[in-house]
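Engineer: Provided below for reference: sequence and predicted model.
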Amino acid sequence: MKSSRLLSILLLLQTRGRMTAAELAQELEVSVRTVYRDAESLAAAGVPLYGDAGHSGGYQLLAGYRTRLTGLSSGEAEALFLTGMPGPAAELGLGRALSAAQLKLRAALPPELRAQADRMRLRFHLDAPGWYAEHEETPYLAQVADAVWRGRVVEVRYRRWKEPREVDRRLAPYGLVLKAGRWYLVAGAVEGAEGAEGAEGAEGAERAEGAKQAGAVEHSRPRTYRVDQILRVAETEEVAELPEGFDLAEHWRRAQADFHERLHPEEAVVRLSARAASLLTGPQARALAATGEPDPELEGWTRAVLPIESESQAEAQFLALAAEAEVLSPQRLRARIKATLAAMTARYG
C-alpha cells in the first residue's frame, strides 16, 4: 500500500509540478502527516524531491527528473478498457483515435494483463442511455466540441422551450457534458451580443465595445444548453477563456443539485404502503429515508414528508399509486385528489 502511494506521489509531482502537502493528502486521501513521512522516505531512497516552506511553497521534483515506474496494475488495465466509450467518442469525431489508443495500450501490456483486459472488454459493455430514450441527432456536436477545445466563441441559433422558440446567441463555451446519452454545452452568453441575456440596449453595447477594445470577451454566468437543440453554429476567432477557478465537474454537480432543488419546491405529508414506498426514486426516495417513520394508524405503512414539483404533478403521481398511498397534507392537494376521485367515480358509476 505504501509503495503504491509513494509511486502516486512521484507521478503527481511529475505531471502537475509543485504541490503542497495538503494538496497531496487530499488527492491520496491520507493525512498531511502521512505525506510528510512519505516525502522523507522518497528523499531517503535518493529521489531528488525538495520542499519549500511558506505560502507559495510545496513539494517539487528536481527539474528534468522523471520516473519510469509507470507500469499498469491488473485493475488499472481493466479499468482503462472499461472506460472506452465508442459511441460518444464517435460522436465527437474521435472514434478512430479511441480504437488506435486502445490498440496501442493493448500492445504495450504484458501477456497476462492483456488477457485480463480482453476478458473485461468481452464481458462488460457500457450503454449509458435509458431504455426508453430515443436517439437524438446532434449534427453540430463535432463543431461545438472543436470550439470548446480551441476556446473560441460560437454564434448559434438555439431552440428553447419558451417563446420566442428560436433565438440567436453568442456563447463562450466552457465544456461538454454527456448525461444519460444526451450532450449538454456549458457556456456563458457573451454580453453585448444581439440577443444575449443580461446585456441589452445601449449599456450592453457600450460594455461589449469596451471589452472588444481591451481584447477581452465578457460573458455571463454559466448556463446549460442542449446540443441537440442547436440549429446552426459558426465558430469565431474570439478567444473565450474559462473563468478563474472554474471546474466543469464541480459546476455540473452544483447545477444538478440546484435543478433538483428547484424541481421540487413544495412538500407533502404522505402515508405509503410498503409497495408504494419501494416505487419512489431520486429526491423522494432520499426524503423517505430521512423522514419516514411507521404510520401510527396503519400497520406496515410509512408516513413521510416528500418533496413535490407542483400540486398538479403530485396529484398525477399519487393517483398513479391508487390505494397504496394517501396524501395527508397540504389540504389543498388532498381536496384536489378527492375531487378527481369523485369525478372518476361518477364517470365510471
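Structural biologist: Ah, there it is. Residues are numbered from 1 along each chain as shown.
Engineer: CA only for contacts and neighbour counts going forward, please
Structural biologist: Will do.
Engineer: what's the neighbour count on the residue nearest to A147 when sequence neighbours are not counted?
Structural biologist: Using C-alpha to C-alpha, 6 or more residues apart in numbering and skipping residues adjacent in sequence, the residue nearest A147 is E235, 6.6 Å away. E235: 17 surrounding residues under other C-alpha atoms under 10 Å.
Engineer: which SS state does E235 fall under?
Structural biologist: Counting by DSSP: H, G, I helix; E, B strand; the rest coil, the backbone at E235 sits in strand.
Engineer: same thing with L178?
Structural biologist: Secondary structure, three-state DSSP: L178 is strand.
Engineer: my guess is it meets A145, correct?
Structural biologist: No: using C-alpha atoms under 8 Å, L178 is not in contact with A145, being 11.9 Å away.
Engineer: what about those two, which has more around it?
Structural biologist: Taking other C-alpha under 10 Å, L178 and A145 do not tie; A145 has more neighbours (18 against 12).
Engineer: right, and that one touches L92 too?
Structural biologist: Yes: judged on C-alpha under 8 Å, A145 makes contact with L92 at a distance of 6.8 Å.
Engineer: geometric centre of this structure: which residue is closest?
Structural biologist: A centroid search over the chain (C-alpha atoms, centre = their mean) returns W252, at 4.3 Å, as the residue closest to the centre.
Engineer: gap between that one and Y184?
Structural biologist: As judged by C-alpha to C-alpha, to the nearest Å, W252 and Y184 stand 10 Å apart.
Engineer: repeat that for S73.
Structural biologist: Applying C-alpha to C-alpha to S73 and Y184 gives a distance of 34 Å.
Engineer: more neighbours: the two, which one.
Structural biologist: Taking neighbours as other C-alpha under 10 Å, S73 and Y184 compare with Y184 leading, 19 against 11.
Engineer: leaving out chain neighbours, which residue sits closest to the more buried one?
Structural biologist: Excluding the flanking residues, the one nearest Y184 by C-alpha to C-alpha, 6+ apart is R226, at 4.6 Å.
Engineer: and A128, helix, strand or coil?
Structural biologist: coil.
Engineer: and the comparison structure, right after this:
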Amino acid sequence: MSKADNMLSILWMLRSGKKMTAQQIADELEIHVRTVYRCIDSLCASGAPIIADSGPNGGFRILGQFAESPLMFDAEEQKALVHASIFAKESGYPFTDALQRAIDKLKLYTNEEQLSQIERHSGGVSVLQPPVHKGLRPLLQTLESAAAHGQTLKMTYSKGREGASITRNFDPYGIIHWKGQWYAAGFCHLRQEIRNFRVDRIIGLEPTEHAFERPADFSAKDVLLGSLLPDQGSHEPLVHVVIQGHEHVLNELSQHWLFGHTLVKRCDGEAHFRLDTSSLTSYVPYFLLPYGKSLTILEPASLVLKLSEITTSMALHYERMLSDMTKKEG
C-alpha cells in the first residue's frame, strides 16, 4: 500500500478507541514497524491528535473527542467547504495557501465520483470582488497573528492623499473585510482610543515586546459600523427622509450599510429613514444619483436641492468636455 493508504488505515484503527503498539499495527497491516512510526509522525504533523503512552501497557491512542467525531465529509459538506474557499480566496483571505492545501487534501481522499462532484460544484460559483493587492497578505497575516497572541505592533500608517505617515503602537483586536476593503480594529496608543485602520494604507508593521488583553465583549464588526454610522449620541439633529420608488430600489437601499441601519418605516412603495444632516450634504446624494428617475424623494427639500446642484454641475462639466472635443475635431 502507499504511504497515504497506510496513514488512513492507522487512523481508522486508532479511531476505534483501542490502544495499540507500533508492532501490533505493523502486524495488522503487514508492514515494517519503522513504516508505522513514519506514518504516525506524518499524521501528527497533519494535526491528528495521536498520543504515545510509554510503559508496559503503553501504545498509541487517539484523543476521544477526535475518535468520536466523523472522519469524512459527506457530499454537501465537501461542496460547502469548496464554495467557502472560493469566497475566502476572492476576498483576499491572508491564509489562502493553507486553505488551498486543505482543499487539495480533501480532494486527495475522495474517489473519482466524489472528485467529479467537487469539481462540478467548484465551477458553479464565482465571486466578483475588487482585486486585492498581494502586498496586503503579509500585513493581514501579521495583524491576525498579533490579535490571536495579544502582541502590540509598531505600525506606520499613511494618511492617504496627504502623503504623510505616522508611526504608533497598535493593539490589533481583529481584522474585518467589508465592501472589498480590509480593516484592522484595535486600540491606538497614539490617540488612546479604539480605532479602525485601512490595511491598504499600512506601510509597515513591526512586533514589539508589549502584550495586551483583548476585551472579552469586543466586536470588530460593531466598532467598524459604529464609526461609519451617524452618531446617535451627538447633538446633530436627525432629518426625516422619505423616498418613494420601485420595490427593488427600496430593497437595495434598505440593504445598504447606512440606509439599512437608519430605516424607521417601510410601506408599499415607500421607505422612511432618519439621517444626520452632514451625511445628507456629503455622500448620501452621490449614492442616490445612480438610481436616477427610479426613485422620488418626498422629503426633505434640502436633499432634493443638493441633488439638483450636483446634477447641474455634472451637466455643465460634460457640456464643457463635449465642447472641447468638438473644437479639437474641428
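Structural biologist: The structure has been received and is ready for your questions. Just so it is clear, the model here is predicted, and its values are computed rather than measured.
Engineer: before we move on, back to that, report how many residues lie close to the residue nearest to Y184 of structure 1.
Structural biologist: Neighbours of R226 of structure 1 under the rule other C-alpha under 10 Å: 17.
Engineer: with A25 of structure 1 instead?
Structural biologist: By the measure other C-alpha under 10 Å, the count of residues near A25 of structure 1 is 18.
Engineer: quick one: what's aligned to it in structure 2?
Structural biologist: When structure 2 is aligned by TM-score structural alignment, no residue sits opposite A25 of structure 1.
Engineer: measure A25 of structure 1 to T34 of structure 1 for me?
Structural biologist: 8 Å.
Engineer: what do you get for D168 of structure 1?
Structural biologist: 54 Å.
Engineer: comparing the two, which shows the higher neighbour count?
Structural biologist: Each of D168 of structure 1 and T34 has its neighbours counted (other C-alpha under 10 Å); D168 has more, 18 against 14.
Engineer: tell me the SS of the more buried one?
Structural biologist: Assignment for D168 of structure 1 (three-state DSSP): strand.
Engineer: not counting its neighbours along the chain, what's nearest it?
Structural biologist: If the residues on either side of it in the chain are set aside, D168 of structure 1 comes closest to R157, at 4.5 Å by C-alpha to C-alpha, 6+ apart.
Engineer: what helix or strand is the one you found on?
Structural biologist: strand 152-159 (DSSP states H and E).
Engineer: show me what that strand is packed against.
Structural biologist: helix 141-150, strand 166-179, strand 230-239 (3 or more C-alpha pairs under 8 Å, 6 or more residues apart in numbering; DSSP states H and E).
Engineer: and after the helix or strand harbouring Y37 of structure 2, which helix or strand comes next?
Structural biologist: Here Y37 of structure 2 is covered by helix 33-45, with elements defined by DSSP H and E. Toward the C-terminal end, the helix or strand that comes next after helix 33-45 of structure 2 (DSSP H and E) is strand 50-53.
Engineer: flag every buried residue along that next one.
Structural biologist: Neighbour counts over strand 50-53 of structure 2 (16 or more other C-alpha atoms under 10 Å) mark I50 as buried.
Engineer: so how far is it off the chain centroid?
Structural biologist: Distance of strand 50-53 of structure 2 from its chain centroid, counting by C-alpha atoms, centre = their mean, to the nearest Å, is 36 Å.
Engineer: where in structure 1 does it align, residue-wise?
Structural biologist: Under TM-score structural alignment, there's no match for strand 50-53 of structure 2.
Engineer: helices or strands up against that strand?
Structural biologist: Partner elements for strand 50-53 of structure 2 (3+ C-alpha pairs under 8 Å, 6+ apart): helix 33-45, strand 59-62.
Engineer: what's the residue nearest to Y184 of structure 1 aligned with over in structure 2?
Structural biologist: R226 of structure 1 maps onto R198 in structure 2, by TM-score structural alignment.
Engineer: how much space between that match and L224 of structure 2?
Structural biologist: Distance from R198 of structure 2 to L224 of structure 2, counting by C-alpha to C-alpha: 11 Å.
Engineer: how about I297 of structure 2?
Structural biologist: Taking C-alpha to C-alpha, one finds I297 of structure 2 at 29 Å from L224 of structure 2.
Engineer: burial measure for P139 of structure 1, as a count.
Structural biologist: P139 of structure 1 sits with 15 neighbouring residues when counted by other C-alpha under 10 Å.
Engineer: need the contact list for the nearest residue to it once chain neighbours are set aside.
Structural biologist: Spatially, and ignoring its direct neighbours in sequence, P139 of structure 1 is nearest to D228 (7.4 Å; C-alpha to C-alpha, 6+ apart). Shown in contact with D228 of structure 1 (C-alpha atoms under 8 Å, 6 or more residues apart in numbering): E136, E137, T138, P139, Y140, L141, W183.
Engineer: any chance of those residues in CSV with secondary structure and distance to P307 of structure 1 as columns?
Structural biologist: Shown next, in CSV, are these (DSSP: H, G, I helix; E, B strand; the rest coil; distance: C-alpha to C-alpha, whole Å):
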residue, secondary structure, distance to P307 of structure 1
E136, coil, 31
E137, coil, 34
T138, coil, 34
P139, coil, 37
Y140, coil, 37
L141, helix, 35
W183, strand, 28
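Engineer: so which of those residues comes closest to A287 of structure 1?
Structural biologist: Nearest to A287 of structure 1 out of the contacts of D228 of structure 1 is W183 (C-alpha to C-alpha; 29.2 Å).
Engineer: the closest one and D228 of structure 1: what is the separation?
Structural biologist: 7 Å.
Engineer: most packed of the helices and strands packed on strand 152-159 of structure 1?
Structural biologist: Most buried of those, by mean neighbour count (mean count of other C-alpha atoms under 10 Å): strand 166-179, with a mean of 20.
Engineer: quick one: it to helix 141-150, angle?
Structural biologist: Orientation check (axes from the mean of the first three to the mean of the last three C-alpha atoms, to 10 degrees): strand 166-179 of structure 1 against helix 141-150 gives 80 degrees.
Engineer: helices of the stretch 1-150 of structure 1, residue ranges please.
Structural biologist: 2-16, 21-28, 32-44, 74-82, 86-91, 95-108, 111-123, 141-150 (DSSP state H, counting those that start in this stretch).
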